[in-house]
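Peer 1: Need coordinates for the below:
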Amino acid sequence: MPDVSVPVAKATKQVRLVTNQNTKIQVRTASIEILVGGPYGDHAYGHAALRVTTSEVDKVFDYGRYGKTWGVGGSEGEGILNIWNNSAPYIRGENALGRVTTGFTYETTEENANKVLAFYEQKIADKKIKSKTSAKTSVIIDEYYALGPNCTTLSVSGAKVIFPDIDRDRAKHQQGRGLGLMEKSLVRAKGWPDNIFMPADLQSMLQNSTSRKPKAIKTYGGAK
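Peer 2: Below is the predicted model of the structure:
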C-alpha cells in the first residue's frame, strides 16, 4: 500500500488520487527534522541540515562551503545557505553521493515551526542571491569556518530557536568524530569550541539525548 504525505491544508480540501490499489494518506504535521549525513568516499566529515515542515511548506536549510574557499585545507569559505523548496530533491542529492542520512524528527506547533522559518529568513535578509532554480535558492550569508559557523552549528542554532535544550548534552559528545589526528591537534591548539561542530558528534548527541528525545528517527539512502 503506497503512502502519500500531504500537508494539513491539502488534506482538508478534496484530495484526488488516481491509483489501482489502496492508498494511505498521511497528514503532515508541523515538525523540524535534523538531517545528519554520514561520510562517503574520501569525504569523512559528514554534513548536517535542518528540515522544517508546516501545513504549507516542506523546506530544507542546507549550509556549507558551496562557493569560494580559502584557509588551511579549505577550512574557510563563502557561507552559502541552500534553501530547498522541498525535501525530496535534497534527499535525492545526498543519496546520489552514496551518503547515509539520518533524520531526527521533533514534532512542534505551527507557530514554533514558523519561528524557525523566520530565523532563516533573517539570515538571508538583504543578502546576495548566488543562484536560484525551481528546486532551491542559494544565498551567501556570511563566511564559513570549519569550527563554526558551519553546517552543524547553523542547523543546531535553527533547532534551538524552539528547543533551547536540544544540545544540553553537547560536552559529552564533543569528540571531533570524522577529524584526522592532525586536525584534532589543530583544534586542541586553538581550543575546542563550546558548541557541537562535527556532524557525527551531533548524531551521537541526538541519538543519546537525555534532554529531548526525537519523535522518530529515519534513515535515508545507503552506501554505493
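
Peer 1: hey, let's count contacts and neighbours off CA atoms from now on
Peer 2: Will do.

Peer 1: max-length helix in this structure?
Peer 2: Looking across the chain with DSSP state H, the single longest helix is helix 110-124.

Peer 1: gap between it and the chain center?
Peer 2: Mean C-alpha position of helix 110-124 versus that of the full chain (Cα atoms, centre = their mean, to the nearest Å) differs by 14 Å.

Peer 1: and the helix or strand containing residue 138 with helix 110-124, angle?
Peer 2: Counting by DSSP states H and E, the element that carries residue 138 is strand 136-145. Compare the direction of strand 136-145 with that of helix 110-124 by axes from the mean of the first three to the mean of the last three Cα atoms, to 10 degrees and you get 70 degrees.

Peer 1: relative to strand 136-145, how tilted is the very next helix or strand once past strand 136-145?
Peer 2: Later in the chain than strand 136-145, the nearest helix or strand by DSSP H and E is helix 151-160. Helix 151-160 and strand 136-145 are oriented at 110 degrees to each other (the same axes, to 10 degrees).

Peer 1: run this one through as well so I can compare:
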Amino acid sequence: MPEPRRTESRTVPARESVVRVEMAPDSEFHMLIGGPYEQDGEQHRYGHTAVRIKTPVSDTVFDFGRYGATTGDFGAEGEGILRVWSNFGKYIAGENVLDRTTTAYVYRIFSRHTRPAAAFFEGHVAGGRRREDLELGRSYLRVFQLQQSYHALGPNCTTISLDAASAIWPTYEEGSMEYMDPGAVLSFAERAALKLYGTPDRLFLPENLQRFLDDEPPIRVDRKETYP
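Peer 2: Presented below is the predicted three-dimensional model:
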C-alpha cells in the first residue's frame, strides 16, 4: 500500500479581507456591439447588438435579428428570430468571419442579478416557436421565432438588448437619446425609407448605442473587450 502523501499547511498573507473576497461578483453581463462590415463588395453599415450572460454555471449569448424572412424597404421588417448560443466561441467566430469588430461592454454582477435579463429572454422564448430548420444541426445553438416581429426601428437587435439590460438596471438608457444620430450610420435612401415609419423614441442603431456607452452612461462599464 503506498505511503499517504504528506501535505503541509501554511499561512498565506491575504491581499484582501475575507469579507471583500466573499462579496466579489461571480457573473457578468456583456453588451456586444458589432461594427459595420463589407461583403461581396457591399457595405453593411447597420451593425449588430447582442447580449452575453455569464454565470458560474452557464455562458449564453442572446442574439436577435433578421435571420428569417424579411419584407419592406431594405429588409426593414421580418420574422423576429432569437438565436440562443451556448458557446460564445462559436458565436464570435461567426462575427469574425464577416471581418467586423465586436466590442463587449462588460458589467461584473452577482448571478442573482442576471436573473431579470435571463427571465426577459426566457419569456420571449416561451411565447415563440422553435425553428430547428435554422439551427442546421448545431448542438450549441437554439433558434426561436418570437411572437414579436422584427423591425429596423425596433424591436430590433439593439432595442431587445437594451430591454434586457434595463431589466437589471432600470436607468440603463437614461440620457441615451442625445446620441440618436441615424445620419452617422444610414445612407440617405435608408433614412428616407425609415421616415415612413415615424421617429423612434429610443436608440435603435448599434453605432449610436456604442457612442453612448463610450461616453458617460448612467451605469458604469467595468471593462471593454474587443474581438477579434
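
Peer 1: ok, back up a step: which other residues reach the strand holding residue 138 of structure 1?
Peer 2: 64-65, 75-85, 123-124, 127-132, 149-150 (Cα atoms under 8 Å, 6 or more residues apart in numbering).

Peer 1: same deal with stretch 148-156 of structure 1?
Peer 2: 34, 47-50, 61-64, 79, 143-144, 167, 195-199, 202.

Peer 1: buried set for the strand holding residue 138 of structure 1?
Peer 2: By 16 or more other Cα atoms under 10 Å, the buried positions in strand 136-145 of structure 1 come out as 136-141, 143-145.

Peer 1: How about stretch 177-191 of structure 1?
Peer 2: 177-178, 184, 187.

Peer 1: what do you get for stretch 43-56 of structure 1?
Peer 2: Residues of stretch 43-56 of structure 1 classed as buried by neighbour count (16+ other Cα under 10 Å): 45-55.

Peer 1: now swap in stretch 64-82 of structure 2 and tell me
Peer 2: Those would be 64-67, 70, 76-82, for stretch 64-82 of structure 2 by 16+ other Cα under 10 Å.

Peer 1: Now do the SS call for residue 224 of structure 2.
Peer 2: Under the three-state scheme (DSSP: H, G, I helix; E, B strand; the rest coil), residue 224 of structure 2 adopts strand.

Peer 1: aligned partner of it in structure 1?
Peer 2: Using TM-score structural alignment, the partner of residue 224 of structure 2 in structure 1 is residue 217.

Peer 1: And for its match, the neighbour number?
Peer 2: By the criterion of other Cα atoms under 10 Å, residue 217 of structure 1 has 16 neighbours.

Peer 1: so where do the strands sit in structure 2?
Peer 2: 27-34, 37-39, 42-44, 48-55, 58-65, 70-71, 77-78, 81-85, 102-109, 129-130, 141-145, 150-151, 223-227 (DSSP state E).

Peer 1: Switch those strands over to CSV; also include distance to residue 217 of structure 2.
Peer 2: Listed next are those as CSV, based on distance: least, Cα to Cα, whole Å:
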stretch, distance to residue 217 of structure 2
strand 27-34, 13
strand 37-39, 26
strand 42-44, 27
strand 48-55, 17
strand 58-65, 22
strand 70-71, 33
strand 77-78, 30
strand 81-85, 27
strand 102-109, 12
strand 129-130, 35
strand 141-145, 32
strand 150-151, 26
strand 223-227, 13
